[in-house]
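Peer 1: A predicted structure for the sequence below; I have some questions about it.
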Amino acid sequence: MIGHDATDYPLSSRRRKRKFLVCINPFSGPGNAKQIYSHEVKPVFQEADIEVEELVTIKQNHAREFARTVSYKDYDAVIIVSGDGLIFEWLNGIMERDDRDQAIKLPMGIIPAGSGNALATAMLVSKQEQCFKNSHLHSALLAAKGRPTPMDVVEVHYGKKKVYSFLAVAWGIISDIDIESEWLRFMGSPRFTIQAFIRIMALRKYRGILYYLPAEGYSQSSHSTQNGHVVGGGGNEGESSNHKAPLVNNTSVSVQAGDGILNPSFQSSESQESHDGSSESDSPTTQQPLLPPLSEPVPSNWVKVEGKFVCIVVLQDSHLSRDIVAWPNRAFNEGVMCIQYVMYPVSRRHLLDVMVEMGKGDHMEKNSVTSVFVKAFRIEPLEEDGIVTVDGEKVEFGPIQGQMMETKANILIPS
């Protein structure tokens, strides 16, 4: 019965008590995840008559190891009480399973208990819920009332490793701020603001090459686009305005410078069309590959941007943290990434303005910020060392590349 398609089980005939697996990271952010869960989240689940099984992590990658072997069919959802780090662990543990195509459908509910809380914030904002006040309670209500909603996943390669990303790949000032602010972890989200000011005052430049495959024909309602590139942007004082993304058309360009969750397949109505009729042998590895090996050149229809950067961020989410709206109005399953980058030189004053505008998502209108929508990317640093992050986690420094996957994860929000 468990292996049948969700469409075989009408919602009205499958009313039953739900069961959530709750993963709590007591070391996340300020270190109060256990208190958040017991005081604000658990009472909501009890009131909703949801059975819970709790896992309190005791070490790094504990959730990843657990996800590799958990009997996921025993649960209607997994609830992550942590920051974005535990989501990354869980997702990658699931993707290391032989049955990952089915296991990844187990919906994730997110309770913000870390420093950044990007995905939790994006989920709250998508439903016009508060993310600055009573966010734990609102997130618990989203989970209790939620239904599976598909979310994009990006396959990322670096060194000899492969990981899966739901949030962002970053190199430059953004990744530096993230990792170098660890000494302020006890402060929660203000740590990023303080470290951002420090890093802007001691501004660095990063030599490298960015390659990407444009998502041609893609458009988002909040942006005017042509061949996958944002069109527009002002010319404010202090901005480096001599570089904008080239518009391409298959040409290589080089630029210098809720209730009754359907447990059997955890399938949402939004994802039903793309999954109906697919065989269990379908695998993330069977999709059309866009990435060559890192040791080989990219295809001729990719765009190349070479020069000195201030930052490169490859986004799959609307938020980079609770306070940073990186890609306004981004839906969870748009099937494309947004690369945002700033070239050097740029004034410190202007960069401060960009950081402030990121609080509202208005930074994309700045002439120094180039935004391109892509299906795949590669970043090749030309520096000897530095910091590259995937979903806020520091990874081996060096070339890194990724592509949007056809396989989707599920998050738990009301329809």
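Peer 2: Looks like it arrived, so ask away. Numbering: from 1, shown residues only.
Peer 1: For the rest of this, base every contact and every neighbour count on C-alpha atoms.
Peer 2: OK.
Peer 1: roughly how far apart are the residue nearest to the spatial centre of the chain and N117?
Peer 2: Ranked by distance to the mean C-alpha position of the chain (CA atoms, centre = their mean), the top residue is L167 at 1.4 Å. L167 sits 11 Å away from N117, taking CA to CA, to the nearest Å as the criterion.
Peer 1: Can you show me the helices along the protein?
Peer 2: In the chain, the segments counted as helices under DSSP state H are 33-36, 42-47, 62-69, 84-95, 100-103, 118-126, 135-145, 173-180, 190-201, 272-275, 348-357.
Peer 1: Please identify which of the ones you listed is closest to E216.
Peer 2: Within the helices of the chain, the stretch nearest E216 is helix 272-275; the backing value is 21.0 Å (CA to CA).
Peer 1: Not counting its own residues, what contacts the closest one?
Peer 2: When contacts are defined by CA atoms under 8 Å, 6 or more residues apart in numbering, helix 272-275 is touched by no residue outside itself.
Peer 1: Run a quick check on V336 versus M405, I expect a contact.
Peer 2: No. Between V336 and M405 there is no contact, the gap being 9.3 Å when judged by CA atoms under 8 Å.
Peer 1: what do those two both touch?
Peer 2: A shared contact of V336 and M405, defined by CA under 8 Å, 6+ apart, is any residue touching both; here there are none.
Peer 1: can you count the residues close to T57?
Peer 2: Neighbour count of T57, defined by other CA atoms under 10 Å: 16.
Peer 1: Now for L412: which residues touch it?
Peer 2: L412 makes contact with 77, 107-110, 142-143, 146-149, 258, according to CA under 8 Å, 6+ apart.
Peer 1: gap between it and D101?
Peer 2: Taking CA to CA as the criterion, L412 is separated from D101 by 18 Å.
Peer 1: same question, L141
Peer 2: Distance of L141 to D101, computed by CA to CA: 28 Å.
Peer 1: hmm, who's touching stretch 114-124?
Peer 2: Around stretch 114-124, the neighbours that count as contacts under CA under 8 Å, 6+ apart are 28-31, 33, 82-84, 110-112, 130-131, 135, 138-139, 142, 167, 185, 187-189, 317-323, 413.
Peer 1: And the buried ones among the residues you listed, selectable in PyMOL?
Peer 2: For selection in PyMOL, the members of these meeting the burial criterion (16 or more other CA atoms under 10 Å) are listed in this command:
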select buried, resi 28+29+30+31+33+82+83+84+110+111+112+131+135+138+139+142+167+185+188+189+317+318+319+320+321+322+323+413
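Peer 1: A further structure is provided below for comparison with the first:
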Amino acid sequence: MGTVVGANRNVNMSKDEIILEGQFEVFPRDKIVYKVECTRSGITYYPLDGVKSNKTLKYIHFGDVVGCRCRKSLDQKHSNKAYLTVFSYPVRKKFFGEKFVRFKNHITFARSSDESFDGNRKAVEKWRRVILHLCQELQLDKKDVDHCPVPPKTRLLVLVNPHSGPGKAMQIFQKQVAPMLDEADIQVKVIQTEYAGHGKEIMKKVNKKDYYGVVIVSGDGLIYEVVNGLMDRPDWKDAIKFPIGCLPGGSGNALSCAINYSAGESIESDPVLHATFILIKHRVIPMDLVMIEQPSSRVYSFLSVCWGLIADIDYESEKFRAIGEARFTLQALRRILSLRKYKGRLSFLPVSEYIPKSSNNNTTKSLHIPTKNRRVSMDDFENGDNDAYDRLRTKSVPWKLYNKKSFSESEEVEEKIDEELADVQESMASGDALPENTGSDEKSPANGEIKFALETENNLDNMVSGNGKPGDTSSVNCVQEVIRLPKSVDGKIPSILPPLDKPLPSDWVTLDEEFVSVAACYQTHLGSDSIMAPDARFNDGIIHLSFIKSGIQKGELLQLMSLLEKGTHIDFPSQYIEMVKCLAFRLEPEGKEGIIMVDGERVDYGPLQGQVLPGASNLMAIQ
């Protein structure tokens, strides 16, 4: 979570650790001169005529900084001064609660050491270039601070669904997201989707070289369109690696919640601010997809497949879309009180030995599988070209270790900054402008020079053995089985799944039951108040399969739903509820009436099967 710098280290740091130092005023306090020092971890400042101590020292951690900008005064009295505004979003504890949230805290330094504005501007511009390098964790040698260029800007394609959820996605982007992206010098092209499937059509045709990645401001439905649009392209192997980011603009916002949750950022308080902060400070992380096959179609899922109670709640709550995410809670109560049951067959290939909960009417077959850990390995995705994303974005300092409070500006000061100061065009801004796309095979700076690192996890460490502990292979009978798929032939993704009308291999588990609900999830969240798979990771190579069998009482279901908010439902002591980690599954519902949802989108009712595609796509997140 970034470099942690304690208060004592700041006070006693040696001269060698200081990259830049100077004397500045802090706007609007023009009568106090501060000594300002810049290290690789942040900026410290204290009154020049005071004693440098924990009480007088102020600190800005680069893990909280999204950008900075040079400015000049609109008042002729201060025409010689050059200003530097640092855009920071530190954390603070909420009143009457234990949670910590980010808040806007922009600090503006003023330099007037030179008599001329140009002299002060040149000094301030050097500080800006150094700060931009350090807050983005770009390589910077101390000897190069006088000559380091301005880092090139990122250019993003932003897709906004104006009809998603309560219909406020564009308003959210314009008022909350766009100002923060501007502070980070991120350029955007915004496209409003006009109809269902528009996002898929856009991604099938977009020139990837024009953008670093795509950001979705909507619910989960538009993300589903983007993923399937990329997979529908002739160059799908490369296209699916196009980084995807998302910001909450719909009702469900499950992936956005999972991203905030993974980064340790708030979901309840100002989720848009926290999600935008993560987008700016992100790393590129591989994200699993799941290939879903039905008799007449194949789609790619990033979130979940639901049948029964959860699917009914999701689809039937559409009539309450205007009330936002509360629609799910309302419909959940309605559906539990009028509970439905579905007869069908559920089969899955477990990651490790499956031990079912006892049941009087269990008709399970293939229960005792030799103890082993399985994982899927796909050369097509794992050996892909990810060289375009080899630079780290800094992670923010953890709030528990955040022991230096930033100098806090009031809203009044923020208004004064905007009213009294104007931005200054960087004089050494050669790296600011995006060059024209030449159409060559070389990666353009918009997609190549802004580089991020792939933060990967060892899939073996995330496999769960029979005793339920991550990575535990202590059993002498435990065997690691790697199901390695060959490279694709004729552009088709290889599969471990037999055709839907063919029997399954003997190492699969099959349950022939009456179910209340079945949900296959690969993200932690299904909504802001529903942590369905709390130990899921973006790239763990696992499908987290949960199912509720007929016989459960309504009171138990209501209690279970209340536990979903914190993810503690996994410890719920009921013989009717099971949660299994698997690599693939098959669902065969009986009858012709019912609802099946894939990533919140309704699909044909009938048999389907899915398999995990480990690390198939790329996500802008922090993990």
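Peer 2: The structure has been received and is ready for your questions. Predicted, not measured: the structure shown is a model, and the values here were computed from it.
Peer 1: TM-score for the pair, please.
Peer 2: The TM-score (TM-score structural alignment, normalised by the length of the first structure) is 0.84; 377 aligned residues with a CA RMSD of 2.8 Å.
Peer 1: ok, back up a step: would TSV of the helices of the first structure with distance to P381 of the first structure be doable?
Peer 2: Converted to TSV, the helices of the first structure look like this (distance: least, CA to CA, whole Å):
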stretch	distance to P381 of the first structure
helix 33-36	37
helix 42-47	45
helix 62-69	29
helix 84-95	24
helix 100-103	32
helix 118-126	26
helix 135-145	38
helix 173-180	13
helix 190-201	19
helix 272-275	37
helix 348-357	21
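Peer 1: Compare these and report which one is nearest to Q226 of the first structure.
Peer 2: Nearest to Q226 of the first structure, of all the helices of the first structure, is helix 348-357, at 23.5 Å by CA to CA.
Peer 1: That closest one maps to which residues in the second structure?
Peer 2: Helix 348-357 of the first structure lines up with residues 554-563 of the second structure when matched by TM-score structural alignment.
Peer 1: Return the residues in contact with R378 of the first structure.
Peer 2: When contacts are counted by CA under 8 Å, 6+ apart, R378 of the first structure touches 210-212, 399-402.
Peer 1: from the residues you listed, which is closest to R68 of the first structure?
Peer 2: The shortest separation between R68 of the first structure and any of the contacts of R378 of the first structure is 22.6 Å, and it belongs to G402 (by CA to CA).
Peer 1: Contact partners for the counterpart of L21 of the first structure in the second structure?
Peer 2: In the second structure, the residue equivalent to L21 of the first structure is L157, according to TM-score structural alignment. If a contact means CA under 8 Å, 6+ apart, then L157 of the second structure has 188-191, 211-215 as its contacts.
Peer 1: Then E182 of the first structure?
Peer 2: R191.
Peer 1: quick one: whichever residue in the second structure pairs up with it and I493 of the second structure, what's the gap?
Peer 2: In the second structure, the residue paired with E182 of the first structure according to TM-score structural alignment is E318. As defined by CA to CA, E318 of the second structure lies at a distance of 34 Å from I493 of the second structure.
Peer 1: Isn't G221 of the second structure up against M597?
Peer 2: No. The criterion here is CA under 8 Å, and G221 of the second structure misses it with M597 at 10.9 Å.
Peer 1: if I look at the closest residue to D423 of the second structure other than its chain neighbours, how far off is I43 of the second structure?
Peer 2: Using CA to CA, 6 or more residues apart in numbering and skipping the chain neighbours, the partner closest in space to D423 of the second structure is R71 (4.2 Å). Taking CA to CA as the measure, R71 of the second structure falls 19 Å from I43 of the second structure.
Peer 1: neighbour-wise, which of those two wins?
Peer 2: Here R71 of the second structure and I43 are set side by side on neighbour count (other CA under 10 Å), and the busier one is R71, at 25 against 21.
Peer 1: What's the match for the more buried one in the first structure?
Peer 2: Checking TM-score structural alignment: R71 of the second structure goes with nothing.
Peer 1: Give me the neighbour count for the aligned partner of K162 of the first structure in the second structure.
Peer 2: Counting by TM-score structural alignment, K162 of the first structure corresponds to R298 in the second structure. Applying other CA under 10 Å, we find 14 other residues in the vicinity of R298 of the second structure.
Peer 1: can I assume R298 of the second structure is in contact with V290?
Peer 2: No. At 10.5 Å, R298 of the second structure and V290 do not qualify as touching, with contact defined as CA under 8 Å.
Peer 1: roughly how far apart are the nearest residue to V156 of the first structure once chain neighbours are set aside and L294 of the first structure?
Peer 2: Of all residues not flanking V156 of the first structure in the chain, G402 sits nearest, at 4.2 Å (CA to CA, 6+ apart). Shown here: G402 of the first structure relative to L294 of the first structure, a distance of 10 Å by CA to CA.
Peer 1: for the counterpart of F173 of the second structure in the first structure, what are its contacts?
Peer 2: Under the alignment defined by TM-score structural alignment, F173 of the second structure corresponds to Y37 in the first structure. Y37 of the first structure makes contact with 24, 81 under the criterion CA under 8 Å, 6+ apart.
Peer 1: picking up where we left off before, distance to V230 of the first structure added to the contacts of L412 of the first structure, as a markdown table?
Peer 2: As requested, these are exported to a markdown table (distance: CA to CA, whole Å):
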| residue | distance to V230 of the first structure |
| --- | --- |
| A77 | 37 |
| P107 | 32 |
| M108 | 32 |
| G109 | 32 |
| I110 | 31 |
| L142 | 32 |
| A143 | 34 |
| G146 | 33 |
| R147 | 33 |
| P148 | 31 |
| T149 | 27 |
| G258 | 36 |
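Peer 1: between these, which is nearest Y158 of the first structure?
Peer 2: M108 (26.2 Å).
Peer 1: how far away is whichever residue in the second structure pairs up with V395 of the first structure from G197 of the second structure?
Peer 2: Matched to the second structure by TM-score structural alignment, V395 of the first structure sits across from V603. Taking CA to CA as the measure, V603 of the second structure falls 14 Å from G197 of the second structure.
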